[in-house]
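Asks: Sharing a model prediction with you, sequence too.
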Amino acid sequence: MPKEKKSDVNQVTDKHHRWLTLNRIEALTDGIFAIVMTLLVLSIDLPQKVELLNQSQIKVFLQSQGHVLYIYMLSFMILAKFWTAHHSQFSHLRATNPTHLWLNIIFLMFTALLPFTSDLAGELPIYWVSQIPFHLNMFLISVSFLLSWQYASKNRRLLKDDVSENLIKYILLKSWVTPLVAMICMIVAFIIPAYSSIPYLLIPMIHSFIRSRFKNKS
């Protein structure tokens, strides 16, 4: 008995799946991160020349921009950390699928919002209502990144054969750090808004601690 010809729907689906390559997602990610990281610095506004007539006025202006520059550098470094983590994560994948693709698109959507929320947090440091969007943005970026790895690693769904269980747990544990820190920052924002982003500085130290613990186990 001859095999039945595939339906048009199945043919379209198969063709669509062939387009879901890791290279395309990585290229999109690199492009968006490059744009977002550039927009971060472009959001720093300079005053008109007529407003800076002498050295004392320039000094006052620079002092007033301290929190803006701090939020810029913090946001830039956190994005750099996400970019390197995304590159590392994808090096352990053998393929992708529509669900994983859309999880990454959601991750990029929240990432693209960061220039707005960081500008808001930098310009208005003393109000909790201007700090919460920044911390919520960080939470959503990190949670979507976490969900992407959880989905890819569950039952080794999209992983290469040489990825160890220890490595899966290590990446998963590291991915939990930023969402938890962002939640702490949101709580702190209601008490001392201007200092609510300080807990983010602990992330590299926590990651180093996790790395040392897993090195000892291996």
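Replies: Cool, got the structure. Fair warning: this is a prediction, and the values are worked out from it, not measured in the lab.
Asks: rest of the way, CA atoms for contacts and neighbours
Replies: OK.
Asks: tell me the contacts of Val177?
Replies: Ile203, Ile206, His207 (C-alpha atoms under 8 Å, 6 or more residues apart in numbering).
Asks: If you rank these by neighbours, which is first?
Replies: Among the contacts of Val177, His207 has the most neighbours (other C-alpha atoms under 10 Å), with 17 neighbours.
Asks: So which residues of this structure form strands?
Replies: Using DSSP state E, the chain contains no strands.
Asks: still on that earlier bit, now render the contacts of Val177 as TSV, adding distance to Glu123.
Replies: Below are these laid out as TSV (distance: C-alpha to C-alpha, whole Å):
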residue	distance to Glu123
Ile203	24
Ile206	29
His207	29
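Asks: and those, which of them are in helices?
Replies: Counting by DSSP state H, the part of the contacts of Val177 found in helices is Ile203, Ile206, His207.
Asks: Check the gap between the first one and Tyr170 for me.
Replies: Distance check for Ile203 against Tyr170: by C-alpha to C-alpha, to the nearest Å, it reads 15 Å.
Asks: from the ones in helices among the contacts of Val177, which is closest to Ser164?
Replies: Ser164 has its nearest neighbour among the ones in helices among the contacts of Val177 in His207, at 19.1 Å by C-alpha to C-alpha.
Asks: For the closest one, which non-adjacent residue is spatially closest?
Replies: Lys174 (6.2 Å; C-alpha to C-alpha, 6 or more residues apart in numbering).
Asks: Confirm for me that the one you found is in contact with Ile210.
Replies: Yes. In this structure, Lys174 is within contact of Ile210 by C-alpha atoms under 8 Å, at 7.1 Å.
Asks: Stretch 164-177: which residues count as buried?
Replies: Ile168, Tyr170, Ile171, Leu172, Lys174, Ser175, Val177 (16 or more other C-alpha atoms under 10 Å).
Asks: tally of neighbours for the residue lying closest to Trp176 once chain neighbours are set aside?
Replies: Once flanking residues are discounted, Trp176 sits nearest to Leu146: 6.8 Å by C-alpha to C-alpha, 6+ apart. Using other C-alpha under 10 Å, Leu146 has 23 other residues around it.
Asks: Would you mind measuring from Ile168 to Glu51?
Replies: 55 Å.
Asks: what about stretch 196-212, how long is it end to end?
Replies: First residue to last in stretch 196-212 (C-alpha to C-alpha) measures 28 Å.
Asks: next up, a second structure to put side by side with the first:
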Amino acid sequence: MTSNSPALINPFPFAELTPHRLEAFFDAIFAIIMTILVLGLALPGQADDLSPAEICIAMIPQIIHFALAFFILAAFWGAHHRTFSLVTKLDPFLIRLTFILLFVACLIPFTSTLAGDNHTEGPAVLLFHTNMLLLGLIFFCQWVYVNSSHLAIPIPDNHYRFILTKSLIVPFVSILAIIMSCIEPSWSSICYFFIPVCELSLLHVKSRLFPREVSENSISRRDESVLFTLSPELCTSLDEVAHEMEISREDLIMHILSGWMRSHRVNTGPAGSLCQLNQDHPSKSSGQSSTDINR
């Protein structure tokens, strides 16, 4: 290709796409799944001959499986949201993995209803537990792939291991439920109530991995000043724009940096910063001016 030839355009620029559209699609599908879960609640047979209390008692297995499916899906949605808050770009495999995840999640209303209506039948509850196991494993694989493929903002190793451990809770509990379904199917779904217990136990680990001193240090450094040099042309442009906006030059720079941070999903946490500002004040060169802003 000669130097005058136009650059080739990648017909599949997945690596250049931002994840916003995939996030919106995921949220829409999850909202539909969590809404239609309630359709699995049905009155028992011969409800006309039963009192309201007897109907509620008869529907307890359905209500339990509905609640389990709803709140576990809500936890998965939160995990996906936290993961994609770090994702900066997509590739074909991540897109396919997300669609596989949604396919497995779409089966939850069916399997939860089947288990609720047949909570004493081993195959029915086993299908529900297997569905939960697959969903948890796919979320786990997604987190590992996003970080190993450098599709997300780098995070500290201890933070990565903590999220990795937390994402294994649902698969671990699902395996316990599968084992329990072979012994006593009607009580196997009780295993999912151990999920909050496991997450509470991880809070102690989190407090050791992320000590409070880190956040206090970041707060104490918030008022530090950064001095940097600007070319005369840039100073003129900043002054003109700041005059039009009726704000100071320093405020304009802060607006620009904030907008860039939001559009590029920059991790500004003290443990996961992508860049460090030099604390040494640069020397002022002739023909250049300096601007001092507070962080």
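Replies: That came through fine. Since we're looking at a predicted model, the values are computed, not measured.
Asks: about what we covered before: between the ones in helices among the contacts of Val177 of structure 1, which sits nearest Val9 of structure 1?
Replies: Of those, the one sitting nearest to Val9 of structure 1 (C-alpha to C-alpha) turns out to be His207, at 45.8 Å.
Asks: Mind telling me what the closest one corresponds to in structure 2?
Replies: Alignment note (TM-score structural alignment): His207 of structure 1 maps to Glu199 of structure 2.
Asks: before we move on, what about Leu40 of structure 1?
Replies: Using TM-score structural alignment, Leu40 of structure 1 lines up with Leu37 in structure 2.
Asks: Show me what Ile58 of structure 1 aligns to in structure 2.
Replies: Taking TM-score structural alignment, the alignment pairs Ile58 of structure 1 with Pro52 from structure 2.
Asks: neighbours of its match, just the number please.
Replies: If you count neighbours by other C-alpha under 10 Å, Pro52 of structure 2 ends up with 11.
Asks: how far does stretch 26-44 of structure 1 sit from the chain's center?
Replies: 12 Å (C-alpha atoms, centre = their mean, to the nearest Å).
Asks: residues in contact with it?
Replies: Counting by C-alpha under 8 Å, 6+ apart, 68-69, 72, 75-76, 79, 83, 87, 108, 111-112, 114-115, 118-119 sit against stretch 26-44 of structure 1.
Asks: Show me which of these is closest to Ile198 of structure 1.
Replies: For the contacts of stretch 26-44 of structure 1, the nearest to Ile198 of structure 1 is Ser75 (12.0 Å; C-alpha to C-alpha).
Asks: need the contact list for that closest one.
Replies: Per C-alpha under 8 Å, 6+ apart, neighbours of Ser75 of structure 1: Leu40, Leu114, Ser118.
Asks: Just tell me what it corresponds to in structure 2.
Replies: Alignment note (TM-score structural alignment): Ser75 of structure 1 maps to Ala69 of structure 2.
Asks: ditto for Ile141 of structure 1
Replies: Per TM-score structural alignment, Ile141 of structure 1 is aligned with Leu135.
Asks: burial of its match, as a residue count?
Replies: 23.
Asks: likewise Glu121 of structure 2?
Replies: The local packing of Glu121 of structure 2 (other C-alpha under 10 Å) involves 17 other residues.
Asks: so how far is Glu23 of structure 2 from it?
Replies: Applying C-alpha to C-alpha, the value for Glu121 of structure 2 to Glu23 of structure 2 is 37 Å.
Asks: Equivalent analysis for His65 of structure 2, please.
Replies: Separation of His65 of structure 2 from Glu23 of structure 2 (C-alpha to C-alpha): 27 Å.
Asks: Mind checking which of these two has more residues around it?
Replies: His65 (26 against 15).
Asks: Tell me who's in contact with the residue of structure 1 positioned farthest from its centre.
Replies: The centre of structure 1 is farthest from one residue, Met1, which by C-alpha atoms, centre = their mean lies 53.7 Å away. Applying C-alpha under 8 Å, 6+ apart to Met1 of structure 1 gives no contacts.
Asks: ok, back up a step: just the ones in helices from the contacts of Ser75 of structure 1, please.
Replies: Those of the contacts of Ser75 of structure 1 mapping onto helices are Leu40, Leu114, Ser118, per DSSP H.
Asks: What's the last one aligned with over in structure 2?
Replies: Alignment note: Ser118 of structure 1 maps to Ser112 in structure 2; criterion TM-score structural alignment.
Asks: and that match, how many neighbours?
Replies: Residues near Ser112 of structure 2, counting by other C-alpha under 10 Å, number 31.
Asks: try the one 3 residues further on
Replies: Using other C-alpha under 10 Å as the criterion, Ala115 of structure 2 is surrounded by 27 other residues.
Asks: Tell me the spacing between it and Phe14 of structure 2.
Replies: For Ala115 of structure 2, the distance to Phe14 of structure 2 - C-alpha to C-alpha - is 39 Å.
Asks: can you pull the contacts of Val144 of structure 2?
Replies: Leu164.
Asks: Tell me the counterpart of it in structure 1.
Replies: Per TM-score structural alignment, Val144 of structure 2 is aligned with Gln150.
Asks: ditto for Phe93 of structure 2
Replies: Structural alignment (TM-score structural alignment) places Phe93 of structure 2 against Thr99 in structure 1.
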